[in-house]
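Peer 1: Predicted coordinates and the sequence they were generated for:
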Amino acid sequence: MEPVLALTDTQISTWVAAFMLPLFRIGALLMTMPMIGTALVPKRVRLYLALAITVVVAPSLPAMPAVNALDLSGLLLIAQQILIGAGMGLSLQLFFQAFVIAGQIIGIQMGMGFASMVDPVNGVSVATIGQFLTMLVTLLFLAMNAHLVVFEILIESFTTLPVGQGISTADIWLLVMRLGWVLGAALVLVLPAIAALLVVNIAMGVMTRAAPQLNIFSIGFPLTLVLGMVILWITLGDILNQYQPLAVDALQLLRDLVKAR
């Protein structure tokens, strides 16, 4: 008689946990992070990518706890991995939203607040300058291989934050407090442009007081728009020096969240 392969419930649970638990953390990150977790990338493609990454990295990950997928403890572990992955993706979203807010502030100041387009990432209408800065930051993020750093932190998180150990309350408060960092970073980005546009608006006000018969609305709006584009063009020359410290802070926040080195 041919030998019969006998598998115990413990062996099956170990094999399932070794693959499924990392899959949920990796999939949650890919579903929520910028670029990959947007509406531009179909959900099926994101799922295939999560499966491929899990298959590649699963043999090198620490041993996973045996779990019954239909048990309450197994469902809690799955929910925990989803929350960890989603928290990592949210911390990266904060970095990109700083540039979106900066673009919206500049657009309003230079009179282009009415010029909006549908953002395929969030599915809402945003200022065109905000969308332009988002695409620019995305290209910089990919050009500097920051996405590879994100995947490195993700794989390291299985060692520093193993399955079964959740994010502490202090880490959650750290993420919440960083919401104010987004607005502060956006203000730092647009401060030179706001100051220059403020000088232009003050000059328009002086011209109105000096020559009341001058139709300031006929020349003020196009002049502010043109000068705003020139100021934006000048400030883009220093965008790399503004991008680097914010990217370092965003990646450090991601490391602090999962207690990575």
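Peer 2: Nice, thanks for sending it over.
Peer 1: From now on I want contacts and neighbour counts done on CA atoms only, so please keep to that.
Peer 2: Will do.
Peer 1: Show me which positions of the helix or strand residue 90 falls within end up buried.
Peer 2: Assigned by DSSP states H and E, residue 90 belongs to helix 72-109. Across helix 72-109, burial judged by 16 or more other CA atoms under 10 Å covers 74, 77-78, 80-107, 109.
Peer 1: again with stretch 224-235
Peer 2: For stretch 224-235, by 16+ other CA under 10 Å, it's 224, 225, 227, 228, 229, 231, 232.
Peer 1: Go through the residues you listed and name the one nearest residue 153.
Peer 2: Distance to residue 153 across the buried residues of stretch 224-235 (CA to CA) is lowest for residue 232, with 34.3 Å.
Peer 1: I'd guessed the closest one sits against residue 193; true?
Peer 2: Yes - Residue 232 is within contact range of residue 193, at 6.8 Å (criterion: CA atoms under 8 Å).
Peer 1: which is the next helix or strand following the longest helix seen in the chain?
Peer 2: Among the segments of the chain that qualify as a helix by DSSP state H, the longest is helix 169-210. Of the helices and strands lying after helix 169-210 in sequence (DSSP H and E), the nearest is helix 216-235.
Peer 1: quick one, that following helix and helix 169-210 angle?
Peer 2: In terms of direction (axes from the mean of the first three to the mean of the last three CA atoms, to 10 degrees), helix 216-235 departs from helix 169-210 by 140 degrees.
Peer 1: next, the one to line up against it:
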Amino acid sequence: MDAFAAFFASPEVIQHVSAFVLGSVRILTFLSFAVFMAPQLTAAVKMPLLLAFYIPLHPFLLQQLQGLQLSFELMGDVLQLTLLIGKECLIGFVLGYVSSCIFYAVMSAGIIIDNQRGASQAQSPDPFGGAESSPLGTALLLAMVTLFFSSGAFMNFLAIFYSTYTLWPPAALLPGLLYSNLSIFAIENLDYLMLHALLLCAPFVLVALMCDVALGLINRFAPQLNVFILSMPIKSGACAFLILFYLGPFLSHLQTLFLELSERFEFLQHLLGGA
């Protein structure tokens, strides 16, 4: 028992444990918020993902933490470690929030389409984040996540994610996270989400509007006919027919969204790096 305690009290082991703790917190927080990493997965599934993300970073983090000698027996070092862990959680949340915006935009577009065609009651939890989503919203989200991993966009994103460890080292307490323009950037991401959700669902909304106008005219000239009973089947059929032509351009447009995701991360790095 004494040998076991002495092993974990050695400076080398503490250095490795400190590197793992500080390096994995950002990854774990990111995995808990990024929608394409399925945040609702259990810990038994997340831990292998966490290790797969962390292992390439370990030598680099050891080199970064050479001057940071932490002792888990000293209250000052424990407080410093707690502050660093809190900062890493905040960075992981920001990265997960920025990377999830385009995915939530696509899912929101599907929800709006289903709401316009009258199928909003068919909502169920999506398989990734567990949030309420419609059938078309879930289908579009699954298509985007599949393309994200199969097209190589994830590898580009992973390179950007790893570069955050050089710009915002785990041992640095406040790497510009309190920069005033960060709040403006967060609002701009919300605006980006809503704008692209509306743009993606606009063709279907227009078709649903045309169907409602046509049914309204029929009801105006033939009020004895209850044509609005046919509203949902007609709009669902029109949207199903339209999506056959929409799916190809939609998947092509996703490549543009992935490039915009990289640009937003580069802008975030420039924003915080210049703080």
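Peer 2: Perfect, thanks for sending it. Because the structure is predicted, anything quoted here is derived from the model rather than measured.
Peer 1: how far is the longest helix of the first structure from where the chain is centred?
Peer 2: Its chain's C-alpha centre and that of helix 169-210 of the first structure lie 20 Å apart, by CA atoms, centre = their mean, to the nearest Å.
Peer 1: What range does the helix holding residue 90 of the first structure cover in the second structure?
Peer 2: On the second structure, the counterpart of helix 72-109 of the first structure by TM-score structural alignment is residues 79-116.
Peer 1: ok, back up a step: toward the C-terminus from the helix holding residue 90 of the first structure, list the very next helix or strand.
Peer 2: The helix or strand immediately downstream of helix 72-109 of the first structure is strand 116-119, counting by DSSP H and E.
Peer 1: Okay, buried residues for that following strand please.
Peer 2: By 16+ other CA under 10 Å, the buried positions in strand 116-119 of the first structure come out as 116, 119.
Peer 1: mean shift between it and the second structure?
Peer 2: Superposing on the second structure and averaging over aligned pairs (mean CA distance after the TM-score superposition for the first structure), strand 116-119 of the first structure comes out at 2.3 Å.
Peer 1: And residue 236 of the first structure, what's its match in the second structure?
Peer 2: Counting by TM-score structural alignment, residue 236 of the first structure corresponds to residue 247 in the second structure.
Peer 1: Show me which residues of stretch 56-68 of the first structure are buried.
Peer 2: 58, 61, 64, 65, 66, 67, 68.
Peer 1: which residue packs closest to the last one, ignoring adjacent ones?
Peer 2: Of all residues not flanking residue 68 of the first structure in the chain, residue 74 sits nearest, at 5.5 Å (CA to CA, 6 or more residues apart in numbering).
Peer 1: helices or strands up against the helix or strand harbouring residue 244 of the first structure?
Peer 2: For residue 244 of the first structure, the element it lies in under DSSP H and E is helix 239-257. Packing partners of helix 239-257 of the first structure (3 or more CA pairs under 8 Å, 6 or more residues apart in numbering; DSSP states H and E): helix 72-109, helix 146-160, helix 169-210.
Peer 1: ok, back up a step: between the buried residues of stretch 224-235 of the first structure, which is nearest residue 50 of the first structure?
Peer 2: For these, with residue 50 of the first structure as the reference and CA to CA as the criterion, the closest is residue 232, at 38.5 Å.
Peer 1: for the closest one, what are its contacts?
Peer 2: Contacts for residue 232 of the first structure (CA atoms under 8 Å, 6 or more residues apart in numbering) come out as residue 193.
Peer 1: switch to 10 Å and redo it
Peer 2: By CA atoms under 10 Å, 6 or more residues apart in numbering, the residues touching residue 232 of the first structure are 103, 106, 107, 110, 129, 190, 192, 193, 226.
Peer 1: and residue 127 of the second structure, what pairs with it in the first structure?
Peer 2: Mapped onto the first structure by TM-score structural alignment, residue 127 of the second structure lines up with residue 120.
Peer 1: from memory that match sits against residue 34, does it?
Peer 2: No - at 11.9 Å, residue 120 of the first structure does not count as touching residue 34 under the criterion of CA atoms under 10 Å.
Peer 1: Neighbour count for the two, which is higher?
Peer 2: Neighbour count, other CA atoms under 10 Å: between residue 120 of the first structure and residue 34, residue 34 has more, with 21 against 12.
Peer 1: Let me know the secondary structure of the closest residue to residue 41 of the first structure other than its chain neighbours.
Peer 2: Distances taken as CA to CA, 6+ apart place residue 35 nearest to residue 41 of the first structure, at 7.9 Å, with adjacent residues excluded. Three-state call for residue 35 of the first structure (DSSP: H, G, I helix; E, B strand; the rest coil): coil.
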